[in-house]
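The sequence and its predicted three-dimensional model are supplied below.
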Amino acid sequence: MNNKYPWIVGLYNQVINQYRQGYNNKSIVINSMIGTACSVLIWNIIKWILCERKKNIYSCNQCVSCILMNLKNHPDFYFIDLKKEKSDSYIEKAIDLVKKIIASTSHQNSAKIIFFSNSNNIPVSFIDFLLKIVEDSYSNTFLFIKNYFSDMLPTIFIGRCITYNLFFSVRDKKNILWLQKATNSSLKLCMIMLKLSNGSPLVACYMLKHTLLKKRESFYKQFNSCLRKKNFFLLFPFFEEINFSLIILWIYSILIDAIKIKYLDESYLINLDQKLLILKISFKYSFKKLSLSIHSWFKCRFNLINIIGIDQNVLITSELLKFEKIFFHI
């Protein structure tokens, strides 16, 4: 078992022990947030299932199956990463592929395992096909589906599977220590990045390891300057060098904090290192201005992501001017 990530160990042990005790359900859905090493967890479970000389809850790492898994070349392990394409011909090809896998004979005289890496990309018609497979319950075929807490999988399908939830708990000291050691960062910074990354340890780790932390500090200094000069267009250069989703996250997280501090205590804040800026915004600007701005930036982000061919610079310029109008002219 690869225990590089301490938060996956408990769920790994739970799943393996259930199968050691004779649990029969071979259709497994694991819910997780993006950036929680869910694929690593599933890969280790699959490696144990295929291992020829299991050592209690661990794979031996020496048999032919383990070696093939380590090489990512096991003939009975099928990794299917469905694209967002929803054409009938594409779906038919995917269905034919799964049918061939089920009808084929195991190469290692053991289980055959199909891993769908993202339920968000599974079309409804394909889920209907998978439901029939789950109901037929083929004796030597396992289905693993990674689900990013979406509602793409219907209740009737979930009801036929065994479902697990993978979380990164900030209350577990081992988890926080991992992030601190991996990034050589303080507890305070780790907690801020975890909140900004929606509890995703690998995303938080990336943000702490790269120059994004310094750029975030520069961004909030410039934001403070914008408040003094009443000119939010000074933020535009940040959109040219950093992903717009991240910049918008920084904007509405500080606005949300400004609302929180009006009604809640400091422990609820996301940007714990920007308390002075949060107090300034909260004191000077009304709830109406803050909530209008948050809603507007959410809408802007949605349009940037979903409208094909949209001029990003024009939309961001327009949104910054709108932001300025809400804050200083309404």
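Right, received. Where do you want to start? Because the structure is a prediction, the values reported are computed rather than measured.

okay, CA-based contacts and neighbour counts for the rest of this
Noted.

show me what contacts Ile42?
Shown in contact with Ile42 (Cα atoms under 8 Å, 6 or more residues apart in numbering): Phe144.

and the gap between it and Pro123?
Distance, Ile42 to Pro123, by Cα to Cα, to the nearest Å: 22 Å.

for Cys300, same thing?
In terms of Cα to Cα, Cys300 sits 27 Å off from Pro123.

Figure out the helix or strand that the spatially most central residue of the chain lives in.
The centroid of the chain falls nearest to Ile34 when counting by Cα atoms, centre = their mean (1.1 Å). Assigned by DSSP states H and E, Ile34 belongs to no helix or strand.

and if you look at Ser293?
Here Ser293 is assigned to helix 287-306, by DSSP H and E.

tell me the contacts of Trp250?
Arg216.

the strands in the stretch 101-250 of the chain, which residues?
112-116, 141-147, 162-166 (DSSP state E, counting those that start in this stretch).

Dump those into CSV; add mean neighbour count and distance to Ala182 as well.
As requested, the strands of the stretch 101-250 of the chain are exported to CSV (neighbours: other Cα atoms under 10 Å; distance: least, Cα to Cα, whole Å):
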stretch, mean neighbour count, distance to Ala182
strand 112-116, 22, 29
strand 141-147, 21, 25
strand 162-166, 15, 20
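
Tell me which of the ones you listed sits nearest to Ser293.
strand 141-147 (31.8 Å; Cα to Cα).

can you tell me how far Ile101 sits from Arg228?
64 Å.

who's more crowded, the two?
Ile101 (18 against 10; other Cα atoms under 10 Å).

Compute the inter-axis angle for the one helix or strand Ile42 maps to and strand 162-166.
Assessed by DSSP H and E, Ile42 sits inside helix 38-50. Relative orientation of helix 38-50 and strand 162-166, computed by axes from the mean of the first three to the mean of the last three Cα atoms, to 10 degrees: 130 degrees.

quick one: contacts for Lys122?
Actually, residue 122 is Ile. It isn't Lys. Leu82, Lys84, Met152.

Against that first model, consider the following:
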Amino acid sequence: MTELYPWLQPPFNQLLALTNSGQLAHALVLCGPAGIGKATMADALAAVLLCKNRQPAGACGQCKSCMLRQAGNHADLLKLHSDTQHIGVDAIRQLNNFSHGAAQQHGNRVVVIPAADTMTEAAANALLKTLEEPPAGCFIILVSSNYPQLSATIRSRCQQWQLHAGNAADIAQWLSQQTNKSPPAFLVEYCQGAPLKALSLLADDTATSLSDTLTLLDEYFSGKLQLTNVVKQLDGKAELSGMLGFYIRQRLAQPLEFLRQQAVLTAYQRWCRDATRIIGQNSALALTGLLTELKSLLQHPEAKWKS
């Protein structure tokens, strides 16, 4: 049986009840931030749908169907994969053929689409007919970390399940239990309430590096640290782009009036865009330019920003 994280148990119980009553939607989207456990939930739901001896808590884990699934060899379970960054139309054609075929184990057929928001327009269009006329006994589970990126027509034909991990205090307590470390106060918010991402950052000490980044930025913008020193220490740091965005949104932009908020965010977005094309010494120059522009915008309300 797939072990569930504690915050996934309540929505899983709801899905299980719908399954047992025959009311589960034939197509649903599990959505939420990266690191919330969507793939785990998809696996648990697939296990329930395929199990031949379903228990009150979920799949039995012992029937032939469960054993085949656990071995990665269940003919009635299809997990889409892509060799590129997008799910193309060929993968969806495979899905359509599978969904209209006969169940080898004489039960349900289940399709899991990881990163469903990466479907190309052609792939999404190819999926629509199957979603509009779902074959009996076939369930399609889409997984998405960016729900709005899914086409409106796909969203309208799937039941949405937004996964949450509870409040920050509960997540922090769970993290402490897993790592015997007290997570930094900012970490849960930085990870958008996603415990698994926060756990990963704690486990490899990236969280400590992020704390150092926040301190350096505070010291620079309060005038305690010179620009050359902060750039030297920040350039090349792990998760620098994410932490800069977090810092700018939470600590710099919020107190400002609307126009300066937009100026600050535009400067950061421009830096992010350029950072994908900048390497080596030029990255330090780009970071210098960003920090200089941000400080100017904070100190001088009349400062203009580049388009």
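Great, that's in hand. These numbers come from a predicted model, not from an experiment.

Select from the contacts of Ile122 of structure 1 the one having the most neighbours.
Neighbour-wise, the contacts of Ile122 of structure 1 (other Cα under 10 Å) top out at Leu82, 18 neighbours.

That one touches Phe116, doesn't it?
Yes. Counting by Cα atoms under 8 Å, Phe116 is a contact partner of Leu82 of structure 1 at 7.4 Å.

picking that back up, can you convert the contacts of Ile122 of structure 1 into TSV and add a column each for distance to Ser186 of structure 1?
Formatted as TSV, the contacts of Ile122 of structure 1 follow (distance: Cα to Cα, whole Å):
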residue	distance to Ser186 of structure 1
Leu82	39
Lys84	39
Met152	38
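
Phe167 of structure 1 maps to what in structure 2?
Under the alignment (TM-score structural alignment), Phe167 of structure 1 maps onto His164 of structure 2.

Give me the aligned partner of Lys132 of structure 1 over in structure 2.
When structure 2 is aligned by TM-score structural alignment, the residue opposite Lys132 of structure 1 is Lys129.

Just list the residues touching the closest residue to Phe167 of structure 1 other than its chain neighbours, thanks.
Excluding the flanking residues, the one nearest Phe167 of structure 1 by Cα to Cα, 6 or more residues apart in numbering is Ser32, at 6.4 Å. Shown in contact with Ser32 of structure 1 (Cα under 8 Å, 6+ apart): Cys38, Lys146, Asn147, Tyr148, Phe149, Asn165, Leu166, Phe167.

still contacting in structure 2, which of those?
Contacts conserved in structure 2 for the contacts of Ser32 of structure 1, using both residues aligned by TM-score structural alignment, their matches' Cα atoms under 8 Å: Cys38, Asn147, Tyr148, Phe149, Asn165, Leu166, Phe167.

before we move on, back to that, redo the strands of the stretch 101-250 of structure 1 as TSV? Include distance to Thr105 of structure 1.
As requested, the strands of the stretch 101-250 of structure 1 are exported to TSV (distance: least, Cα to Cα, whole Å):
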stretch	distance to Thr105 of structure 1
strand 112-116	8
strand 141-147	10
strand 162-166	25
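
Out of those, flag the one nearest Ser27 of structure 1.
That would be strand 141-147 among the strands of the stretch 101-250 of structure 1, by Cα to Cα, at 4.7 Å.

what range in structure 2 matches the closest one?
Counting by TM-score structural alignment, strand 141-147 of structure 1 corresponds to 138-144 in structure 2.

What of stretch 197-207 of structure 1?
Going by TM-score structural alignment: stretch 197-207 of structure 1 matches residues 191-201.

one step back: name the nearest of the contacts of Ile122 of structure 1 relative to Ile95 of structure 1.
Using Cα to Cα, the contacts of Ile122 of structure 1 come closest to Ile95 of structure 1 at Leu82, 11.1 Å.

and the closest one, that's in a strand?
No. Assessed by DSSP: H, G, I helix; E, B strand; the rest coil, Leu82 of structure 1 does not belong to a strand; its assignment is coil.

ok, back up a step: may I see the buried residues of the helix holding Ser293 of structure 1?
Buried positions in helix 287-306 of structure 1, judged by neighbour count with 16 or more other Cα atoms under 10 Å: Phe287, Lys289, Leu290, Ser293, Ile294, Ser296, Trp297, Cys300, Arg301, Leu304.

what about the fifth one, distance to Phe302 of structure 1?
Distance from Ile294 of structure 1 to Phe302 of structure 1, counting by Cα to Cα: 12 Å.

element containing Pro11 of structure 2?
Per DSSP H and E: helix 9-20 holds Pro11 of structure 2.

Tell me roughly how far the helix or strand just after that helix lies from structure 1 on average.
Using DSSP H and E, the helix or strand that follows helix 9-20 of structure 2 towards the C-terminus is strand 27-31. Superposing on structure 1 places strand 27-31 of structure 2 at an average distance of 1.4 Å from its equivalents, by mean Cα distance after the TM-score superposition for structure 1.

hmm, who's touching strand 27-31 of structure 2?
Counting by Cα under 8 Å, 6+ apart, residues outside strand 27-31 of structure 2 touching it are 38, 41-42, 131, 139-147, 157-163.

who's in contact with the equivalent of Leu227 of structure 2 over in structure 1?
Under the alignment (TM-score structural alignment), Leu227 of structure 2 pairs with Phe232 of structure 1. Phe232 of structure 1 is in contact with Phe223, Cys226, Leu320, Leu321, Phe323, Glu324, counting by Cα under 8 Å, 6+ apart.

If we use 6 Å, what do you get?
Cys226, Leu320, Glu324 (Cα atoms under 6 Å, 6 or more residues apart in numbering).
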